[in-house]
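In: Whatever this is, show me its structure:
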Amino acid sequence: MNPQKHALGIKPNLYQFLWLVFMTILVGMTVGLERTVVPLLGKNVYHITSITIIFAFVIAFGITKAVLNLVAGHLSDKLGRRPILIVGWLLGIPMILLLLFVHSWTAVIVANVFLGANQAFAWTMTVTQQLDLAGPKQRGLAMGINEATGYIGVAISTTLTGIIATHYGLLQAPFVYGALVLFFGLGTSLLIIRETRGHVIKEANVSSLKSMEVKTEKPAKVGVGRILWTTTIANPTLSACSQAGLVNKLADTLVWAMLPLFLAGLHVSIVNIGLIGGTYTVVWGFAQFGTGILSDIIGRKPPIVTGMALLGLGILAFGLVHSLMGWIITAAVMGLGMALLYPNLNSAVADVAPPEMRGGVLGVYRLWRDGGYAIGGLLLAFTIHLMGMLHSLYLIGVIVLVSMLIVLLRMKETHSRRSLNV
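Out: Alright, predicted model coming up:
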């Protein structure tokens, strides 16, 4: 076997790494096509008056994505990354067909089940494959690039669908664009993307030699239940990261599901709602090119804590301002907070996870993280009914700051000088 075939690092794997970057942009564009359109579709086209029913689409998405993250991670460790990626894009086909041709709110909710499955399988695999290729020395950089390009894709769709909906309506035109994105994603995964489990075996062997362990297969026998327990409760760092991941998705649910309705209630135009949401995701996306590298230099914990502080304060400030420029600035602060914390939570989890169990551990982390969409949708539906949108916004801001304190107290730094030399 050619010893360079599974060399670790971005440079020796640049061709595949760049195609995975393109793939991640497409995955982000797929979920981003709903961020401006769907809440307004429920309110303005289907005339849904119940906040709980409107938020049902994000709850359905969150539950599906959370559970299937766990399945995707476990299966990818057994069957390989590429088959799971392809299945993810295939699961996007019913989503687009429902949104294009079945015009009811029930169809939107069912479509979001398939969207959750698409994202769980496809985005989880782009993350995992890029981490496989990069190896431990460039894990923060790889994670930053993945999340940056994914949320650039989200930003593109968030802004573009607002423009499309303004000119051609909310009902169908934005989803024609979505069908084109899906076509390119499936085609690329079938024709170009290659399997990366050989790189995992290489990294596991290197790690084994460094730690003087002989039986590298033993950790792979750990069951899903044990991985779930360790990631959720037993390991303080993984536990802190998991709750922080869940809470940051509470915040993202706020931006995705509630803020378009909040701003529409203040008579903000669809284009400007898309601009505000796009600012949040553009800053989140582009800043991650730097925040991933930053964590490879200063460690994971400082940017995570700083990011949660900026996110929480940005949410609180969003409710205090009353102008387009004020909302854009506070959205940018929230996006910068997300850029600091989001990729580095993933990197911290990957630092702690043994290479041959990485898919499973990341799957559990993403189970809790994306479960935040479902919990966030339910929590916001309840609190909006109880105390209105503005106070619900303030509540989420406070929850983010409390979560920051938990990370500060429980999480240990995961990226030591020794791990840089692996």
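
In: C-alpha only now, for contacts and for neighbours.
Out: Will do.

In: Report the separation between F101 and A111.
Out: Distance from F101 to A111, counting by C-alpha to C-alpha, to the nearest Å: 11 Å.

In: higher neighbour count, those two?
Out: A111 (24 against 12; other C-alpha atoms under 10 Å).

In: Would you enumerate the residues in contact with that one?
Out: 94-96, 98-99 (C-alpha atoms under 8 Å, 6 or more residues apart in numbering).

In: what's the spacing between it and L97?
Out: The gap separating A111 from L97 is 8 Å, by C-alpha to C-alpha.

In: Could you do A204 as well?
Out: For A204 relative to L97 (C-alpha to C-alpha), the value is 42 Å.

In: What of R194?
Out: Noted for R194: a distance of 28 Å to L97, by C-alpha to C-alpha.

In: cool, and S416?
Out: Look at S416 and L97: by C-alpha to C-alpha, they are 48 Å apart.

In: Looking at this protein, which helix is longest?
Out: helix 358-410 (DSSP state H).

In: quick one more, to check against the first:
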Amino acid sequence: MPNGKKISRNVFFLGLTSFFNDWSSEMIFPILPAFMAEILGIPKSLIGIIDGVSESLASILKVFSGYLSDRLGKRKNLAVFGYSLSTILKPLLAFAQSWLAVFSVRVGDRIGKGIRTAPRDALIAASVDSKKRGRSFGFHRAMDTLGALFGTLTTFILMKYILGPQSHRTIFALSIIPAVVGVMFIIFGAKETKTVTPGEKPKLSWKTLPKNLRILVVATFIFGIGNYTFTFFLLRIRTMGIAMAIVPLVYLLYNVVYSAVSYPAGILSDKIGKRTVYAIGLGMYILTALGMAFFNSPTWAWILMASYGLHMRFTTATARALVSDFAPEEIRGTALGIYHTGIGIADLPAGLLAGFLWQLYSPKVVFSVGAILATVSLLIILTIKEK
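Out: The predicted structure is shown next:
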């Protein structure tokens, strides 16, 4: 275990892996919605299905990969395989000519994420004591988001000054470079931390989870239905008057805010309580969603994307730390897998809901419904008593 305020070796190298992996992913993500909608001509409803189905199918693997890591007592190899799979598949978007090609790559990439997420988070949790989990997950998310910042800035520079506004495919291909670097860091830097003794067989069962953890999973599932994939936020700021070439810059602001507050917010959650910080984050989402629903100027697009960055930091890493605190060590990988799977499964109805509400009504209806679902989740979270 690390002492004092030091970040453990595993947390540091896993942070570097996430930094480079997100550098790769966020070279792609800010321009992917426009690539689908404006270049391939994919309808918004079908974009919602692509996002929802790919996230949900992949998320089913999270509970099984977490469970498998508990059974084996090992986390690193599964995480390495998941990162490697995504690294190979993401650049193939450069060759996509149809919605089916985009869907296939997205599913494969998300499967890689599904395999690696729970074992990686369990490895982070096992590398520190409970009093430092908030800051450790905060550091990891800060590195993750800092990589996203670099990726977004890379795409902006390439598209604006070097390759031109129609250079989507070249950027997709170049994204393999930082991804490979990230895989090298986890292979040669992270160390296995065995947490389950031979012969132990953790049960894959909802009933094995503590009550607080079950409440948390239910609340995050409900919130997940209204917390639409980022694709719809990027599509929304386009309708608020943000030019295509400027979208990566607005997304860059989101990542700057997210990265800047990640580690301090993690420390705050260790001091005042993770449930409290998570509830604050849900409140931020409610305000952001209402802003997305009722404001339409480019100025508000910038403000709301910054607000969304604050929300994401106060909820994402904090929830993982909460799950790790609530779950006994011998089922922690399984518990994290169930948590991530719940969120991922919610992505399917979320994508379908957002896509069809947008197609049939308007963005105002889409984000108003999101605010309502987040409010329900917040009320449930407030019933949890954190030890």
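
In: so what number do they get for TM-score?
Out: With the length set by TM-score structural alignment, normalised by the length of structure 2, the two chains reach a TM-score of 0.90; 383 aligned residues with a C-alpha RMSD of 2.5 Å.

In: about what we covered before: now structure 2: which of the contacts of A111 of structure 1 match?
Out: Contacts conserved in structure 2 for the contacts of A111 of structure 1, using both residues aligned by TM-score structural alignment, their matches' C-alpha atoms under 8 Å: 95-96, 98-99.

In: out of those, which are buried?
Out: The neighbour-count test (16 or more other C-alpha atoms under 10 Å) applied to the kept ones among the contacts of A111 of structure 1 identifies 95-96, 98-99 as buried.

In: Out of the residues you listed, which sit inside strands?
Out: Using DSSP state E, no member of these sits in strands.

In: Could you provide these in TSV, with additional columns for distance to T306 of structure 1?
Out: Below are those laid out as TSV (distance: C-alpha to C-alpha, whole Å):
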residue	distance to T306 of structure 1
M95	37
I96	38
L98	41
L99	39
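
In: out of those, who's nearest L228 of structure 1?
Out: M95 (29.4 Å; C-alpha to C-alpha).

In: Could you check which residue of structure 2 pairs with the closest one?
Out: Under the alignment (TM-score structural alignment), M95 of structure 1 pairs with L89 of structure 2.

In: doesn't R110 make contact with its match?
Out: No. Using C-alpha atoms under 8 Å, L89 of structure 2 is not in contact with R110, being 9.8 Å away.

In: Please pull up the equivalent of P178 of structure 2 in structure 1.
Out: Using TM-score structural alignment, P178 of structure 2 sits opposite V181 in structure 1.

In: Now name the helix or strand holding its match.
Out: Element membership of V181 of structure 1 [criterion: DSSP states H and E] is helix 173-191.

In: Next one: the match of M95 of structure 1 from I176 of structure 2, what distance?
Out: Using C-alpha to C-alpha, L89 of structure 2 is found at 9 Å from I176 of structure 2.

In: and if you look at A37 of structure 2?
Out: A37 of structure 2 sits 24 Å away from I176 of structure 2 when distances are taken as C-alpha to C-alpha.

In: who has more neighbours, those two?
Out: I176 (22 against 16).

In: Find the nearest non-adjacent residue to the residue mapped onto L14 of structure 2 from structure 1, please.
Out: Following TM-score structural alignment, the counterpart assigned to L14 of structure 2 within structure 1 is L20. Counting by C-alpha to C-alpha, 6 or more residues apart in numbering, T126 is the residue found nearest to L20 of structure 1 once chain neighbours are left out, at 6.1 Å.

In: Identify the residues contacting the aligned partner of that neighbour in structure 2.
Out: Per TM-score structural alignment, the equivalent position to T126 of structure 1 in structure 2 is R120. Contact analysis of R120 of structure 2 by C-alpha under 8 Å, 6+ apart lists 14, 75-76, 79.

In: again, but for D144 of structure 2
Out: Residues near D144 of structure 2 by C-alpha under 8 Å, 6+ apart: 15-16, 18-22, 259.

In: re the thing from before, I'd say the match of L14 of structure 2 and Q130 touch.
Out: Yes. Counting by C-alpha under 8 Å, Q130 is a contact partner of L20 of structure 1 at 7.1 Å.

In: Please report the distance of M27 of structure 2 from L174 of structure 2.
Out: Distance from M27 of structure 2 to L174 of structure 2, counting by C-alpha to C-alpha: 9 Å.

In: Looking at the two, which has the bigger crowd around it?
Out: M27 (30 against 16).

In: What's the separation between the more buried one and Q97 of structure 2?
Out: Distance from M27 of structure 2 to Q97 of structure 2, by C-alpha to C-alpha: 19 Å.

In: chain center to stretch 311-326 of structure 1, what's the gap?
Out: 23 Å (C-alpha atoms, centre = their mean, to the nearest Å).

In: meant to ask about stretch 156-166 of structure 2
Out: Distance, centroid of stretch 156-166 of structure 2 to centroid of chain: 26 Å (C-alpha atoms, centre = their mean).

In: ok, now stretch 261-279 of structure 2?
Out: 18 Å.

In: S259 of structure 2 versus the residue nearest to the spatial centre of structure 2, what's the distance?
Out: The centre of structure 2 sits closest to T316, judged by C-alpha atoms, centre = their mean, with a distance of 7.4 Å. Per C-alpha to C-alpha, T316 of structure 2 is found 12 Å from S259 of structure 2.

In: got the contact list for L57 of structure 2?
Out: Counting by C-alpha under 8 Å, 6+ apart, L57 of structure 2 makes contact with 107, 111, 344-345.

In: ditto for A118 of structure 2
Out: 62-63, 65-66, 333-334, 336-337, 340.

In: swap the cut-off to 10 Å and go again
Out: Residues in contact with A118 of structure 2, defined by C-alpha atoms under 10 Å, 6 or more residues apart in numbering, are 61-69, 75, 78-79, 124, 320, 332-341.

In: Please apply the same query to R169 of structure 2.
Out: 28, 32, 35, 91-96.
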